[in-house]
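**Q** Sequence plus predicted model, see below.
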Amino acid sequence: MAMTIKEKREICLSKFEEKRAETEKRTSADIEKYRKGRCRIQLKDQNGNPVVGKKIRVCQKTHDFKYGANIFMLDGFEKKEDNEAYREIFSRYFNLATIPFYWQGLEPEKGKPRYAADSVKVPRRPAPDLCLDYCQEKGIAGKLHCLFYESFLPDWLPKQDAAAMWKYYEKRFSEIAERYSGKLYEVEVINEMLCESGWKTQSVLCGERDIVERCFALASKYFTDDTLVINEANQIPLLAKQDYRNAYFMQLDMLLSHGTPIDKIGVQNHIFTGAAGPQEETIREAEGYFDPENIFRGLDVLAALGKPLEITEVTIPTLGDTPEDEELQAELLKEMYTIWFSIPSMRTIVYWNTVEGTAHATPNWNENNCRGGLFHRDFTPKKSGQMLKKLFDEVWHTELELVTDEHGIVDFRGFYGEYTLDLGTEMRSFGIHKDVDAGNEIIVP
């Protein structure tokens, strides 16, 4: 018998409701403390005297905090109008794009990498130049994903020859760095070292003890001024349960104690119910994700390592085809994003597959069955997409009308980002940023 919406909501939301008071107390306080900063604006006339009683308006235009998605479907649809629609919604909903650098798709033929925007198309693997051109046009940050990930290797590599493989990897790192270093928000160095049961079937490198250290050493050699990120799959419930005995925590603790140049710690949050079987049979396996206490505890454990954090890949499923099922997905997104956004060391949240029907799929694993998109196939936003936009455009957004005091000053707190200042007769631009030297003080003559 199919689960009712009441049963689904009980599984997914009961812990959030049960712990509502303590969750909201923590998130509201920490969002106010860590996501906003004080700004002081002083108006003076042409003689240097304060302008008293002047009405002004400040309006936030961008967020310093990065909220993005993978951009794997850029110009990847058969119809021109679909590609145009995808380009339009991406720039409206996100300020960061995860760009695919999977080796199998980037260099399917030896010595002929697909960097250029006009490269032959490969499904879900738009060329890096194409992605970065779009990002530059739209003011979106581009993220590299990822330098070392052996799940997607080209067939031509000598996978059983370790020495040869390292030479090819060094060539790959150096070539990509020469072309893209300094143009990226960050560089994901290595991906999913703890979750792949079949690692040693990919190449001999997967069995090497110091593989992570060597990859970061290579990355720091060539990406000298880039932010270097490590990424791992779906550890938050495990971190909450295992604390400092969690494998990912212990791996990171060891790596950092050895001086491995990890700048940022990434962790995924895929709830892949339905990918390998009926959703209703797998939803209870994901219950650990639906508890705010687990989310806080898991991320607090990672934060103890003293590095910035990132939720690198997010999938929140839709557990059916009804409007009520879509509403449940939207509510889950709100609950999770609010907690993630409140974590002091969190810097970035990246949703994964955004348009329904465009996710990774194999005969035994089909992420489309999770129905985790934020948009329907016709590019209209699901309720989850609407919720994401509401959070960053309305809830976590500063727009104020203020009046200068007897000193010509307005003093307020706003979310970190770029702003416009409407003086009535003219417009100015300014920013509120964390740890800026000027202390977010602006004098307008």
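**A** The structure has been received and is ready for your questions.
**Q** Only C-alpha atoms from now on, for both contacts and neighbour counts.
**A** Fine.
**Q** Quick check: which element contains residue 29?
**A** According to DSSP states H and E, residue 29 maps onto helix 20-34.
**Q** So which elements touch that helix?
**A** Contacts defined by 3 or more Cα pairs under 8 Å, 6 or more residues apart in numbering; DSSP states H and E place helix 20-34 against helix 323-342.
**Q** relative to helix 20-34, how tilted is the helix it packs on?
**A** Per axes from the mean of the first three to the mean of the last three Cα atoms, to 10 degrees, the angle that helix 323-342 makes with helix 20-34 is 50 degrees.
**Q** Next secondary structure after helix 323-342?
**A** Once the chain leaves helix 323-342, the next helix or strand it forms, by DSSP H and E, is strand 346-351.
**Q** Residues contacting that following strand, please?
**A** By Cα atoms under 8 Å, 6 or more residues apart in numbering, the residues outside strand 346-351 that reach it are 65-70, 96, 98, 308-315, 340.
**Q** which residue is nearest the middle of the chain?
**A** By Cα atoms, centre = their mean, the chain has its centre lying nearest to residue 350, at 2.1 Å.
**Q** What is the helix or strand encompassing residue 14 packed up against?
**A** Assigned by DSSP H and E, residue 14 belongs to helix 5-18. When contacts are defined as 3+ Cα pairs under 8 Å, 6+ apart, helix 5-18 sits against helix 323-342.
**Q** put this beside the first:
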Amino acid sequence: MNNLDHRQQKLKVKILDGQEKSLKNEAVEISQTDHQFLFGCNGFEFVPYANNQLDSEAEANTEKYIEKFLDIFNFTTLPFYWGQFEPERGKPRTRELKNAAQFCQDNNLTVKGHPLSWHTLAPDWLLDLSNQEIWEAQLKRLKRDINDFKDLVDMWDVINEVVIMPNFDKYDNGLTRVAQAKGRINVIKELFAAAQKEAPKATFILNDFNTTAAYEILIEGCLEAGVEIDNIGIQSHMHQGYWGLEKTQSVLERFSRFGIPIQFSEVTMVSGELMPAHYVDLNDYQVENWPSTPAGEKRQAENVVEFYKTLYSHPLVKGITWWDLIDGQWLNAPSGLLREDYSAKPAFNELKKLIKDKWWTENKNLKTDAAGEIEFEGTLGEYTLKTKNKEASFNLEKDQAKIILNLS
């Protein structure tokens, strides 16, 4: 659990002076500027902010949110729920989401779009279509949005919660009917093939909350059918209590057997009373007031530290996304890292210590040798190298033993 060699790399840097000559016996400073690992949080609040849709009070509060967000995260998920994104057929909210994605890019946040297909929050206008027409509309939507956002979003949850999709019985949504007719694996295969044809270099994810053998069996079937899954997405909403170390390690062991990178795509832990265990669907628990408590905040912080350390120590995990930075969002739960007054909970402070201290490379003051070279070891990610008069940026990547930097 404590072996983090897979997150580190030794690197020799040969530094040239801009004229292709070695920079000998020169003092340099190496500073880490970002992680390669994706430490994320959903950023739905960015949408109204980036589109100037807030009054002055809400804008000021969102700026507090943004300051805290950028303090620790380098990755975000933006909402592409079809029914909200295109409530009226042919009139998607493309401009609004582009503005939000551009804001994220300007603030050095990698963006994931969530999701391209999901039976929940599907548009009502699908209900008037035949199965074939629904499927054609789904494929058209996927291709359109991947292309419209190709310069801003290169990571997508292709399909969300497909394990339950054919059996979903709370309301008709159109896509459930299609999944029943076509079968889950055929649905996944066609969607992934269409997505990869539009953007061969993008990252496409299969995402689900189901961590039982049913999800494993579905993944096995997809791989046997030739589906190229770039990342496995695993949701971990713990409103009813922290998984604990044993379950977390078990989930990692079971899903790592596929050898596919894993993202923990939606992580929640509450800092108040736990949701009663008898609720099967978390959405059925509806309360108006769900306060955070001192004891709950202490528990949340301890669980966050253990959970993140466990995931970060596993070589196949490439990202963790917290779900809702601030309390009172989904289900009114106290599942944020910030209270409703935007003050930081202990969990926020402890997570920041991990991301920006324990797992962060301290500034290194070095001196080039007679060959113009330095050597150092650091956490994988982005770095800046500075001399007295010049600087350059570079990426520290695994199994990259040497690079040449020509300072301009």
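**A** Perfect, thanks for sending it. Here the structure is a predicted model, which means the values were calculated and not measured.
**Q** one step back: show residues contacting whatever helix or strand comes next after the helix holding residue 29 of structure 1.
**A** Helices and strands here follow DSSP H and E; after helix 20-34 of structure 1, the next one along the chain is strand 36-43. With contact meaning Cα under 8 Å, 6+ apart, strand 36-43 of structure 1 is reached by 50-51, 404, 407-416, 432-434, 439-445.
**Q** now strand 36-43 of structure 1, how far from the centre of its chain.
**A** 29 Å (Cα atoms, centre = their mean, to the nearest Å).
**Q** Now do the buried residues in that strand.
**A** Buried residues in strand 36-43 of structure 1, counted by 16 or more other Cα atoms under 10 Å: 36-39, 41-43.
**Q** about what we covered before: need the counterpart of the residue nearest to the centre of structure 1 in structure 2.
**A** Taking TM-score structural alignment, residue 350 of structure 1 has residue 321 as its aligned residue in structure 2.
**Q** Translate residue 87 of structure 1 into the numbering of structure 2.
**A** Using TM-score structural alignment, residue 87 of structure 1 sits opposite residue 66 in structure 2.
**Q** On the three-state scheme, its match is what?
**A** Following DSSP: H, G, I helix; E, B strand; the rest coil, we place residue 66 of structure 2 in the helix state.
**Q** So what's the residue count around residue 225 of structure 1?
**A** The criterion is other Cα atoms under 10 Å. On that basis, residue 225 of structure 1 has 11 neighbouring residues.
**Q** Also residue 263 of structure 2?
**A** 22.
**Q** what does residue 176 of structure 1 give?
**A** Neighbours around residue 176 of structure 1, by other Cα under 10 Å: 19.
**Q** ok, now which ones touch it?
**A** Counting by Cα under 8 Å, 6+ apart, residue 176 of structure 1 touches no other residue.
**Q** Need the counterpart of it in structure 2.
**A** Taking TM-score structural alignment, the alignment pairs residue 176 of structure 1 with residue 145 from structure 2.
**Q** In the one helix or strand that match maps to, which residues are buried?
**A** Using DSSP H and E, residue 145 of structure 2 sits within helix 131-148. Using 16+ other Cα under 10 Å as the test for burial, helix 131-148 of structure 2 gives 131, 134-135, 138-139, 141-143, 145-146.
**Q** Can you report how many residues neighbour the aligned partner of residue 101 of structure 2 in structure 1?
**A** In structure 1, residue 101 of structure 2 lines up with residue 132, judged by TM-score structural alignment. For residue 132 of structure 1, the neighbour count with other Cα under 10 Å is 21.
**Q** Confirm for me that residue 132 of structure 1 is in contact with residue 142.
**A** Yes: counting by Cα atoms under 8 Å, residue 142 is a contact partner of residue 132 of structure 1 at 6.4 Å.
**Q** give the contact list for the counterpart of residue 81 of structure 2 in structure 1.
**A** Correspondence of residue 81 of structure 2 to structure 1, assessed by TM-score structural alignment: residue 102. By Cα under 8 Å, 6+ apart, the contact set of residue 102 of structure 1 is 125, 145-147, 149, 152-153.
**Q** which stretches of the stretch 101-250 of structure 2 form helices?
**A** Taking DSSP state H, counting those that start in this stretch, the helices of the stretch 101-250 of structure 2 run over residues 131-148, 175-182, 184-198, 213-224, 245-256.
**Q** what comes up buried for the shortest one?
**A** Yep, that's helix 175-182 of structure 2 we're talking about. Across helix 175-182 of structure 2, burial judged by 16+ other Cα under 10 Å covers 175-179.
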